[in-house]
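>>> missing the sequence, but the structure's below:
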């Protein structure tokens, strides 16, 4: 009973502390993407349920996706607690999409030496937009940011300049131009500054009481960290490649399972990543085509011609997959170079192995090889090469089905120096001799 009482008291104290009035501090750092929306939405809901009186969102971002930005501004406008954006620490910036978030908040503040602006929208595949479409996108963004400015009583004319002319301001300039409400050196100083500030929230005017409120951090949880990882273009790209090649290797060697399972899992994760990221469909198709051509080089040896075509398609698709002009959406050139070099090295290796297999061994003699077992050294599709003893024989698969490199075969018929073979099934192969066999007693 005593233990039960202690546990109940501890639970009551924890619940009481969790629901005490406090300030929720959230952080937007780096490019703004779908994971940012998820983090803000879930954290603001949690903060409100735990008694937060307002949320201070610290911002340091180069920008991000326009669609995601609209989702977040809508979230701010529909919030039941006041939203305070704070461009911090010193030297931080709220560029591009970050400027929209600053204008969408009930109160905007900046740290000394921080900056905001350059809010010209960057559309995916912007090079394909004609002048009329560019004007439409720009005018839509201008209308949106002006409405945010007018809603929160800030400088709408400068907001339009930030969109049309990529104008920027420092902290003191932004304060003087009525773009932000405060310039504060820290979150604590900001809370002291805004104490007593009146805002309009859900059609009601309220006066903030922030003095002596506890500041509580709301960091991303495990779910959001995983989502952030999957929303990273580098990770999505690698998952796509591993998925494609995993399934291809499983088709080349049926029954191994590991490449197939790994490939299927990676492809599903890549599909989720590419669903939440804006991609270029042509780039994706080129990557898939590149993978197919690289595998075709293995099945239909062309001494590198097909393989080089695959490397070119893979590299071109990688360059086109994401729009590098959108902050955080670009693929690392070093990663693309590394993938291209590995693919090129694979093509060179396959071509070298196939060339050497034709030259290194003795030519077939006129002996009878029916019944002999050998190994495929060049895919039988249905014709290729097999090694019988120390001789290389041209061979044809009797079943007309592909028999891949390394498979064991048996000669069933011979016509001159052409051997007709069948694959030896695993159930027919002799088990490997044990390394050690105990002596019978």
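Nice, I can see it. This structure is a prediction, so every number in the text was calculated from the model and none was measured.

>>> contacts, neighbours, all on C-alpha from now
Fine.

>>> neighbours of residue 336, how many?
Other residues near residue 336 come to 18 when the count uses other CA atoms under 10 Å.

>>> just list the residues touching it, thanks.
315, 318, 319 (CA atoms under 8 Å, 6 or more residues apart in numbering).

>>> name the nearest of those residues relative to residue 193.
Distance to residue 193 across those (CA to CA) is lowest for residue 319, with 48.0 Å.

>>> tell me, how many residues neighbour the closest one?
When neighbours are counted by other CA under 10 Å, residue 319 registers 19.

>>> quick check, it in a strand?
No: assessed with DSSP: H, G, I helix; E, B strand; the rest coil, residue 319 is helix; it does not lie in a strand.

>>> okay, pairing it with this:
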């Protein structure tokens, strides 16, 4: 009786075991790699009948794909790759890591060579690593390692192949294999040579073939926090964060004390760096380098008069730290080039943006809303309560470094002043040259 009760309670579990579906669409990045490292073990712990990858990608980061491959090879649950419709470059490595490969009728997989920013072939070191990764992964699942290697390196001299059926054939007879060309297989060819197992058109057809239609289908996707990290570490977004950070620093260096520009810079650079650490792009060493750069910039703003060695060194060190934070520990030439271009574009964008903002901010509706536009003239009875016009020709002392704005003592009053463009050190004797509205223009006194 107890056995019957136990069977009654556990029957739904046996009948509706889990089938997990993961979409691998678009660029393969570090966020996706970390997602696989977390999600695949969790699925194995929960148990289930199958993990199905819906793959449609041109590839991406080699290190991220390697993380995904490792997680798949360790899975105790059956893994199925559904190439729907392309598994190119790093996507092929992930596909080879699955127990079963199913391809859409219009599917392709291969072309896995490592390239740089200009789409030129990367170093032999990178190619050698990728060749062995592809071959060992394919062989771990009973597939032909030589075909996998031919997807990476077109210069390989491979004469014969032993197919999964035990038959031997010449490499020159493999459809799609041409001297000096990378190997890319279409669906029918991949099945013919034992790389793919089936041709199917949809996930529903896969469920039916493996008798999974009565199972509970769970779509597994990155959590909201993982999605945020993936978004913020996207090369375009991370470059934008750097641009905002540099723009804020430029504004901060142009004004005394600490203001909005510095706050915006800290927020943008913190978002950039914290997500890079989570994605394991940045290390503690990178953090130390960036802190040194920011410290030098802080000394330039608050302590050292003028703008000199400390400021230039701070910017250079900060740029180097941000560059390091954008590349993995063992980067490819493509990743190095992307990081260099990202940092340079961000710096140039910040400089151009600051110039345009300074020239046009006075014309914006926002500025008109937050600033006083109307002015009263002396003929209408207005007189300045500070009597600023009378300050022309008077002398005083700079209380802060004027870069070009700052604070000075004039006629016993603490007033905001601005130079004619020069930097004037703290405690320098100054002279008022003109007054424009409430702006007091000064220069270093000549005597």
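The structure has been received and is ready for your questions. Everything numeric in this text was worked out from a predicted model, so none of it was measured.

>>> TM value for the aligned chains?
Scored by TM-score structural alignment, normalised by the length of the first structure, the superposition of the two chains gives a TM-score of 0.60; 330 aligned residues with a CA RMSD of 4.9 Å.

>>> picking up where we left off before, out of the contacts of residue 336 of the first structure, which one sits closest to residue 252 of the first structure?
Checking the contacts of residue 336 of the first structure against residue 252 of the first structure with CA to CA, the nearest one is residue 315 at 23.3 Å.

>>> quick one: the helices in the stretch 101-250 of the second structure?
For the stretch 101-250 of the second structure, applying DSSP state H, counting those that start in this stretch gives helices covering 124-140, 145-150, 187-192, 203-209, 224-232, 235-253.

>>> next: the first structure.
Taking DSSP state H to define them, one finds helices in the first structure at 2-18, 34-49, 66-77, 97-104, 131-151, 156-164, 171-176, 187-194, 222-230, 233-252, 258-276, 281-299, 305-321, 333-359.

>>> quick one: distance of the longest one to the chain centre.
Think helix 333-359 of the first structure. Put simply, helix 333-359 of the first structure sits 26 Å off its chain's centre (CA atoms, centre = their mean, to the nearest Å).

>>> could you do the shortest one as well?
The offset between the C-alpha centroid of helix 171-176 of the first structure and the centroid of the whole chain comes to 37 Å, using CA atoms, centre = their mean.

>>> how close does that helix sit to the second structure?
Compared with the second structure after fitting, helix 171-176 of the first structure deviates on average by 1.4 Å (mean CA distance after the TM-score superposition for the first structure).

>>> need the helices of the stretch 101-250 of the second structure in TSV with mean neighbour count and distance to residue 337 of the second structure, can you?
Listed next are the helices of the stretch 101-250 of the second structure as TSV, based on neighbours: other CA atoms under 10 Å; distance: least, CA to CA, whole Å:
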stretch	mean neighbour count	distance to residue 337 of the second structure
helix 124-140	19	15
helix 145-150	25	26
helix 187-192	19	34
helix 203-209	14	39
helix 224-232	16	19
helix 235-253	22	12
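
>>> okay, the helices of the first structure in TSV with distance to residue 403 of the first structure next?
Formatted as TSV, those follow (distance: least, CA to CA, whole Å):
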stretch	distance to residue 403 of the first structure
helix 2-18	66
helix 34-49	46
helix 66-77	50
helix 97-104	55
helix 131-151	54
helix 156-164	61
helix 171-176	70
helix 187-194	69
helix 222-230	38
helix 233-252	9
helix 258-276	19
helix 281-299	9
helix 305-321	20
helix 333-359	15
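
>>> closest one of the contacts of residue 336 of the first structure to residue 124 of the first structure?
Out of the contacts of residue 336 of the first structure, the member with the shortest distance to residue 124 of the first structure (by CA to CA) is residue 319, at 13.8 Å.

>>> spit out the contact partners of the closest one.
By CA under 8 Å, 6+ apart, the neighbours of residue 319 of the first structure are 283, 331, 336.

>>> how far is the top strand by length along the second structure from where the chain is centred?
Counting residues, the longest strand found in the second structure (DSSP state E) is strand 78-88. In terms of CA atoms, centre = their mean, the centre of strand 78-88 of the second structure is found 25 Å from the chain centre.

>>> what do you get for stretch 9-18 of the first structure?
40 Å.

>>> what's the answer for stretch 401-409 of the first structure, then?
In terms of CA atoms, centre = their mean, the centre of stretch 401-409 of the first structure is found 37 Å from the chain centre.
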